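S.K.: When you get a sec, could you give me coordinates for this:
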Amino acid sequence: MNSLPETLPDETNALQKMVLDYQSTVDQLQEKLTWYEEQFRLFQHQRFGASSEKCPDQMELFNEAESILDALKQEETDLEETVSYQRKKPGRKPLSRHLPREVVRYELPEAERVCDCGHALHEAGEDTSEQLEIIPAQIKLIEHVQVKYACRACENGIINAPKPAQPIPRSFASASLLAYIIVAKFMDSLPLYRQETIFKRLSIDLSRATLSIWVLKSAELLAPFYDRLHELLILQKILQADETTLNVIQDGRETKSKSYMWLYQSGGHEAECPIVLYEYQATRAGAHAASFLQGFSGHLQVDGYAGYHALASDDCLLVGCMAHARRKFDEALKALPKASRKNKMGMAQTALRKFTRLYAFEKQFKDLTIEQRYLLRQEKCKPLLDDLKQWCDDHVTRTAKDSTIGKAIRYTLNQWSSLIRYIDDGNIHIDNNAAERRIKPFVIGRKNWLFNQTPRGANASALLYSLVQTAVANNLEPFDYLKYLLTELPKLGRHYEPEALDQFLPWNLIEKVKPLK
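M.R.: Next comes the predicted model:
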């Protein structure tokens, strides 16, 4: 009887501890279940939903952005340069006036120009309509005839009239044909095997092996020019970088590991000399970026990939991408159940509104000068950034570390020092989207040609993508630009100074190469 009171507290404590352990296990399982449900909804949206981040549930956010723009217009009327905003009107865009035009006039025969009343009809106006007509590609054969000269008196030998240096010696590929093949693959994403069938329809027998050799030899000819662009890129003060995967079959590695295509480009709002360069590397190690950008001093805008941290120094300041931070919250919104998405006061919706305000200001500042953009960012954007930081600090402890909203908040806080660096320079973009747009042509092409056979081919692809996209960045027609390079570069011979290539830089050829329409 006396032992009962002594054992009861021990049993109660044991039961309480067991209940707490079970409750902890239940909480952990509930968090894991919530995580799996979020991932399922997110993967389901990625598989079947719209790829755009502008989902219908966020219409209020974009309506709010419109109201902010209207308010900003009213506030900034004292600026010397004001930004006009006009809503796009629906309708078909007019056809280009630069196209060759053939006028076909339809008139009534003389015998029918009589009214029923017997009087002659007169012209009372015209109805005009336009129609596009296409002329298929045409191929012609250029026969080079070098006249030979000799002296009958001394018979000292035969002299041949010189022929201009060709891009590929002893080949029937002209500069225009090579430029056509390169642009078709590296801009229009047309694989060489498809080009082979197209040439067959034109009665030209060109195997993909021949086309591949021509592409490689063209890249070898253009390699010094790529190196010169690299030297000039390092001298700029604002750059952007990004990377994407690439499959190289024969890269010497036993395992089928992914390779990477890196992108580096001019990154300022007002880049006088836009340059876009791709580089192939077997891995995603940050040492590759550090090696490519060796000697660079300025701001480098990148996403949150930790590999770029190897470049961070007093000379190289990393700038974050606000679009990547916003994307995390957009994913958190898409991972919610449909009923929760309609909640206007949810954490993901609240965070997205804060990002929308920042982007509304950037849209308003788009056409301002660097100094005006800097001053207005300090006045308008800095308070919004402080508010976003405070909101993340307040909610970081209220969210699970592995939940989508928790990851979004922690990503933003971890990247905060680099995310807000853009407001310190009016020439820096708010995000890295420009680099993502430049790498998109490669991603689209990868879906068609799937892989590179060798590292040599991957390096050639990087070089030719670079020249095509650099031409586009400078508003030059890539075909005309490459044709000009492949025609003029062989004339320099084998030995020349790098500065001799400056005459072929895209910004120096505005009057010689057709602009991109």
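
S.K.: For the rest of this, base every contact and every neighbour count on C-alpha atoms.
M.R.: OK.

S.K.: hey, where'd the strands end up in the stretch 201-350 of the chain?
M.R.: 238-246, 259-266, 276-281, 298-301, 316-319 (DSSP state E, counting those that start in this stretch).

S.K.: Which strands or helices does the first one pack on?
M.R.: The one in question is strand 238-246. If contacts are counted by 3 or more CA pairs under 8 Å, 6 or more residues apart in numbering; DSSP states H and E, strand 238-246 sits against strand 259-266, strand 298-301, helix 433-449.

S.K.: what distance separates it from the centre of its chain?
M.R.: 9 Å (CA atoms, centre = their mean, to the nearest Å).

S.K.: ok and that strand relative to strand 276-281, angle-wise?
M.R.: Inter-element angle recorded for strand 238-246 and strand 276-281: 40 degrees (by axes from the mean of the first three to the mean of the last three CA atoms, to 10 degrees).

S.K.: Next one: N156 from A150, what distance?
M.R.: Separation of N156 from A150 (CA to CA, to the nearest Å): 8 Å.

S.K.: nope, E11 is what I was after
M.R.: 119 Å.

S.K.: Over to K407?
M.R.: From K407 to A150 the distance is 82 Å (CA to CA).

S.K.: one step back: and the helices and strands packed on strand 238-246 as CSV, adding mean neighbour count and distance to L419?
M.R.: Shown next, in CSV, are the helices and strands packed on strand 238-246 (neighbours: other CA atoms under 10 Å; distance: least, CA to CA, whole Å):
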stretch, mean neighbour count, distance to L419
strand 259-266, 24, 19
strand 298-301, 24, 9
helix 433-449, 17, 14
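
S.K.: Let's compare: structure for the following, please.
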Amino acid sequence: MDPALPRVVIRYEIPEAERFCAQDNTELVEIGVEVSERLDIVPQKIQVLRHERVKYACLKCDHGLKVAAVPLRIIPRGLFTEAALAWIILSKFMDGLPLYRIAALLRRFGGDISRNTLAASVIRVGQAIQPVINLMRDVLLDSEVVHGDETTVQVLKEPGKAAQTKSAMWVQMNGVGPPVRLFSYAPGHDAKYGAAFWAGMREHAALMSDGGAVYDIIAEANGLTHLGCWSHCRRYFFEAEALLPKQARGPHQPATQFLQLIGKLYAAEARAKKMVVLRRAVMRHRYSRRVLKEIRALLDQHLETTLPSGKLGQALGYLSGQWPKLCRYVENGLWPICNNAIENSIRPFVIGRKNFLFSDTVVGAKASANLYSLVETCRANNIDAYQYLIDLFKALPNASTADDYEALLPWKLGKSAAVPAPSHS
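M.R.: Got it, this is the predicted structure:
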């Protein structure tokens, strides 16, 4: 079991009257212990912290009244402690529990809290952390590589839109520097909605995406180098190969041939993962470029003779249309081969969306985006999100300067809350 978990020792002793040798009646001495461990779980415990502010008064006049001060709170006169807020937020944004289930769980332990009360507190916390989110965005936009993707979200009460229409959650992550994951709400998936999230990016930085036209527009508007995703390309060929009858499959099939060549690109990246950037660039120049030439030759061989409506035709069409963007990663040892990393960051949101289905208001959607950003950035930095959120919620009301807020970034404030490395013993 994880050695970092706290231990409660339960010691079993032989009664004193029995600590004698059965052979010669000599008193036995302790020579060690036999150890076995069982995992125990303590259910949630709900309690009320009663705050009593002591008052003092002058006995001779009416002008000497004083009341003891209390610490500032992230939600002034809020119902929940910082630890309770952290638990609620992680239950929703890390564990994927909708608020009505969290309310039901609390009732099992004696806390009769309505879903509306929980929602109001989550929104207020999501708004209060905006200064930290702004600094995280500054770090992301200064990166030499940024990944981008988006997924759908439904907002019931959005001005000018029917409740059934879909809006978008835009997601960004940096490829260089302290890991940052940013979720941003917008009314749609078009470039006009997402462009603001990329404004201010470092000049000549690289943008890794699924190759969609919306990112072509964003890259051109911001002077970015647009990189294509080989994982998206590979999926098309997997789908084409999966449709083949088992008896027809084999290395002679074009889909299989493409998959084998793309596999060589990924195998090279796996070998180069721990290389310094310059050495990785050399490897790509010497090896990956040759593989790309083989892929191009195979593409030219089949593109004109394959029906575009079939799965293989769709795969070839995607590869042909994305070719310049797919090849660019070999020009720089810092650039990624695919967009898998950001898809992994989106997955918790997608899982949560299956449970909570929608946001009620735009304000709620934006607050959720901020909290997902914080939780996923903690995860990316290997930080204990629960302890970090408690520390953040206590410190944030006292922050007033740029330096104060910068000290609250996850990779700075969360150093003491780093998750221990797993044991391999």
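
S.K.: Any idea what the TM-score is?
M.R.: Once superposed, chain against chain, the TM-score is 0.91 (TM-score structural alignment, normalised by the length of the second structure); 415 aligned residues with a CA RMSD of 2.2 Å.

S.K.: Now render the helices and strands packed on strand 238-246 of the first structure as JSON lines, adding distance to L239 of the first structure.
M.R.: Output for those, formatted as JSON lines (distance: least, CA to CA, whole Å):
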{"stretch": "strand 259-266", "distance to L239 of the first structure": "5"}
{"stretch": "strand 298-301", "distance to L239 of the first structure": "5"}
{"stretch": "helix 433-449", "distance to L239 of the first structure": "9"}
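
S.K.: nearest to E231 of the first structure, of the ones you listed?
M.R.: Nearest to E231 of the first structure, of all these, is strand 259-266, at 12.3 Å by CA to CA.

S.K.: ok, which stretches of the stretch 251-400 of the second structure are strands?
M.R.: Using DSSP E, counting those that start in this stretch, the strands found in the stretch 251-400 of the second structure span residues 359-361.

S.K.: Okay, helices next: where are they in it?
M.R.: 254-271, 277-283, 289-303, 311-327, 340-356, 362-380, 385-395 (DSSP state H, counting those that start in this stretch).

S.K.: How much space separates the equivalent of L265 of the second structure over in the first structure from Y22 of the first structure?
M.R.: Using TM-score structural alignment, the partner of L265 of the second structure in the first structure is L358. Distance, L358 of the first structure to Y22 of the first structure, using CA to CA: 45 Å.

S.K.: of these two, who's got more company?
M.R.: L358 (20 against 12; other CA atoms under 10 Å).

S.K.: what's the counterpart of P324 of the second structure in the first structure?
M.R.: Using TM-score structural alignment, P324 of the second structure pairs with S417 in the first structure.

S.K.: ok, that match - how many residues close by?
M.R.: 12.

S.K.: Also the one 5 residues further on?
M.R.: As a burial measure, Y422 of the first structure scores 22 neighbours (other CA under 10 Å).

S.K.: tell me the contacts of it?
M.R.: Residues near Y422 of the first structure by CA atoms under 8 Å, 6 or more residues apart in numbering: V319, G320, I428, H429, I430.

S.K.: at 7 Å instead, please
M.R.: V319, I428, H429, I430 (CA atoms under 7 Å, 6 or more residues apart in numbering).

S.K.: roughly how far apart are the aligned residue in the second structure for the third one and K325 of the second structure?
M.R.: Same thing as H429 of the first structure. Aligned counterpart of H429 of the first structure in the second structure: P336 (TM-score structural alignment). Between P336 of the second structure and K325 of the second structure the computed distance is 12 Å (CA to CA).

S.K.: So which of those two has more stuff around it?
M.R.: Just comparing P336 of the second structure and K325: by other CA under 10 Å the higher neighbour count belongs to P336, 24 against 20.

S.K.: Can you tell me the closest non-neighbouring residue to that one?
M.R.: Closest residue to P336 of the second structure apart from its sequence neighbours, by CA to CA, 6 or more residues apart in numbering: Y329 at 6.2 Å.

S.K.: now that neighbour: how far from K415 of the second structure?
M.R.: 33 Å.

S.K.: Between N156 and A150 of the first structure, tell me which one has more neighbours.
M.R.: Neighbour count, other CA under 10 Å: between N156 of the first structure and A150, A150 has more, with 12 against 9.
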